[in-house]
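*Asks:* Have a look; sequence and predicted model below, questions after that.
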Amino acid sequence: MSQYQIAVVVGSLRKDSLNRKLAQALVKLGPPEFSFKYVEIGDLPLYNQDDDGDQAPSVKRLKAEISASQGVVFVTAEYNRSIPGVLKNAIDHASRPYGQSAWAGKPAGVIGTSIGSIGSALAQQHLRNVLAYLNMPTMGQPEAFIHSNDALYDADGNLNEGSKGFLQGWMNQYAAWVRKHA
């Protein structure tokens, strides 16, 4: 039986998203007492503070899923040197109304991949700034800026051995982070 449910927020809506593929590989590396739930963010309306008193069903679902988790893994793409708008929209929704943030206190892990050589580093830094404001203890080390290329996965979508070892280390550290902060 799982003791820790971890929400997985993928900051890309693309069907063949590199970050969704990374998230799928990463959750396979989780310890047995961890379960992972992908949180849908593509069905959320654009955030409008006027709606705080009567949030859409999709927003209520998002907040409930985050609230039910003991931690959150953000797997983010980098768009124009920052986080994707869809991810920021989800963060804003689940943090509102003011004083009722579903994110507060949830231990976070931040990771991402891109075809660029800096592997989503700037998006991750921007996201870390937002998470600090939301009072999410965010794992600082190891950082993981994954350069996505053909050698990252085999033909079946499994991580190559070198990347698997590195990401296993990242997951082990994140699991320890959750145990410490959840």
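*Replies:* Perfect, thanks for sending it.
*Asks:* Please count neighbours and contacts with C-alpha atoms only from this point.
*Replies:* Will do.
*Asks:* Quick one: residues in contact with the longest helix along the chain.
*Replies:* Longest helix in the chain, counting residues (DSSP state H): helix 161-181. If you take C-alpha atoms under 8 Å, 6 or more residues apart in numbering as the criterion, helix 161-181 is touched by 26, 29-31, 70-71, 105-109, 137, 139, 141-144, 152.
*Asks:* Now go through these and say which are in helices.
*Replies:* residue 26.
*Asks:* and the contacts of helix 161-181, which are buried?
*Replies:* Taking 16 or more other C-alpha atoms under 10 Å as the criterion, what is buried in those is 26, 29-30, 70-71, 105-109, 137, 139, 142, 144, 152.
*Asks:* what's the farthest-apart pair in these?
*Replies:* Maximum pairwise distance in those, criterion C-alpha to C-alpha, is 33.1 Å, between 105 and 152.
*Asks:* Would you check how far apart the residue most central in space within the chain and residue 52 are?
*Replies:* With distances taken as C-alpha atoms, centre = their mean, residue 74 lies nearest the centre of the chain, 1.2 Å away. According to C-alpha to C-alpha, to the nearest Å, residue 74 and residue 52 sit 24 Å apart.
*Asks:* here's the one I want to compare it with:
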Amino acid sequence: MSARILALVGSLRAGSHNRQLAEAAVGLAPEGVTVELYEGLAEVPFYNEDIDTEAGAPETAVKMRAAAAEADAVLVFTPEYNGTMPAVLKNAIDWLSRPYGAGALTGKPVAVIGTAFGQYGGVWAQTEARKALGVAGARVLDSVELAIPGSVTRFAEAHPSEDAEVITGLSAVLQHVSEAVAAPAEVTA
């Protein structure tokens, strides 16, 4: 099996536990699968139809759209900010949803996972991200779930790649996303 998975991280903080989780995914990718961590979400301006025209769009948005279009699947890592996904992630989804009906996410398998400080691991943010991604045209893999609670204390001394439970869960997520790419008609949400 061969697949290219684009990882979008909804936290811009250098020491973000979700970024660390995405880094772990890069190293845990099954044979033939590449996980590419997208850099540059912070540079993409807030979505505005006035700057997204037939004549062009900001270079940073064009670059992000191209990366998503070239990927076979997208894996979103989201923290939970005030009970929902961060603005930077919602903004990326908005850009990737355009043009309406033909955006870079249209029909593409997408899974949402993450870690958060709270006792539920960011499930509200993940639910909101799945909803927005589905409306944006992605083929959301609803059965793929990984919500890791207590990130601040759990990963205070260790990287997520050193946590056996995280490795098991993340490996299963990567396998499922890879299978969705390999057999899109058979693996459904």
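*Replies:* The structure has been received and is ready for your questions. It should be emphasised that the depicted structure is a prediction, and the values quoted were computed from it without experimental measurement.
*Asks:* Kindly provide the TM-score of these chains.
*Replies:* The TM-score (TM-score structural alignment, normalised by the length of the first structure) is 0.90; 181 aligned residues with a C-alpha RMSD of 2.0 Å.
*Asks:* thinking again about what came up before, distance of the residue nearest to the centre of the first structure from residue 112 of the first structure?
*Replies:* 8 Å.
*Asks:* What of residue 139 of the first structure?
*Replies:* Residue 139 of the first structure is 14 Å from residue 112 of the first structure, by C-alpha to C-alpha.
*Asks:* any idea how far the alignment partner in the first structure of residue 115 of the second structure lies from residue 91 of the first structure?
*Replies:* Aligned counterpart of residue 115 of the second structure in the first structure: residue 113 (TM-score structural alignment). Distance, residue 113 of the first structure to residue 91 of the first structure, by C-alpha to C-alpha: 20 Å.
*Asks:* Compare those two (neighbour count), which wins?
*Replies:* Neighbours were counted for residue 113 of the first structure and for residue 91 using other C-alpha atoms under 10 Å; residue 113 has more, 28 against 23.
*Asks:* Assign that one to helix, strand or coil.
*Replies:* Under DSSP: H, G, I helix; E, B strand; the rest coil, the three-state class of residue 113 of the first structure is strand.
*Asks:* quick one: contacts for it?
*Replies:* 18, 19, 22, 75, 76, 77, 119, 120, 145, 146, 147, 148.
*Asks:* which one is the last one nearest to, not counting chain neighbours?
*Replies:* In this case it means residue 148 of the first structure. Distances taken as C-alpha to C-alpha, 6 or more residues apart in numbering place residue 115 nearest to residue 148 of the first structure, at 4.9 Å, with adjacent residues excluded.
*Asks:* what's the distance between that neighbour and residue 172 of the first structure?
*Replies:* 25 Å.
*Asks:* Touching stretch 47-67 of the first structure from outside, list them.
*Replies:* 7, 39-41, 43-45, 72, 89, 92-94, 96-97, 102-103.
*Asks:* which one of these has the most neighbours?
*Replies:* Going by other C-alpha under 10 Å, residue 93 tops the contacts of stretch 47-67 of the first structure with 28 neighbours.
*Asks:* and for stretch 125-139 of the first structure, what span of the second structure is it aligned with?
*Replies:* Counting by TM-score structural alignment, stretch 125-139 of the first structure corresponds to 127-141 in the second structure.
*Asks:* which other residues reach that stretch?
*Replies:* Taking C-alpha under 8 Å, 6+ apart as the rule, stretch 127-141 of the second structure contacts 84-85, 90, 93-94, 96-97, 100-101, 103, 105-112, 142, 177, 188-189.
*Asks:* in it, what counts as buried?
*Replies:* Buried residues in stretch 127-141 of the second structure (16+ other C-alpha under 10 Å): 127-130, 132-141.
*Asks:* which one among the residues you listed gets closest to residue 10 of the second structure?
*Replies:* Each of these was checked against residue 10 of the second structure using C-alpha to C-alpha; the closest is residue 129, at 10.1 Å.
*Asks:* All the strands of the second structure, residue numbers only.
*Replies:* Using DSSP state E, the strands assigned to the second structure run over residues 3-9, 33-37, 73-77, 109-115, 139-140, 147-148.
*Asks:* my guess is residue 182 of the first structure contacts residue 106, does it?
*Replies:* Yes - if you go by C-alpha atoms under 8 Å, residue 182 of the first structure and residue 106 touch, sitting 6.8 Å apart.
*Asks:* Next, show the common contact partners of the two.
*Replies:* What both residue 182 of the first structure and residue 106 touch, as defined by C-alpha under 8 Å, 6+ apart, is the set 70, 71.
*Asks:* Residue 86 of the second structure matches what in the first structure?
*Replies:* When the first structure is aligned by TM-score structural alignment, residue 86 of the second structure is paired with residue 84.
*Asks:* How much space separates that match from residue 144 of the first structure?
*Replies:* 18 Å.
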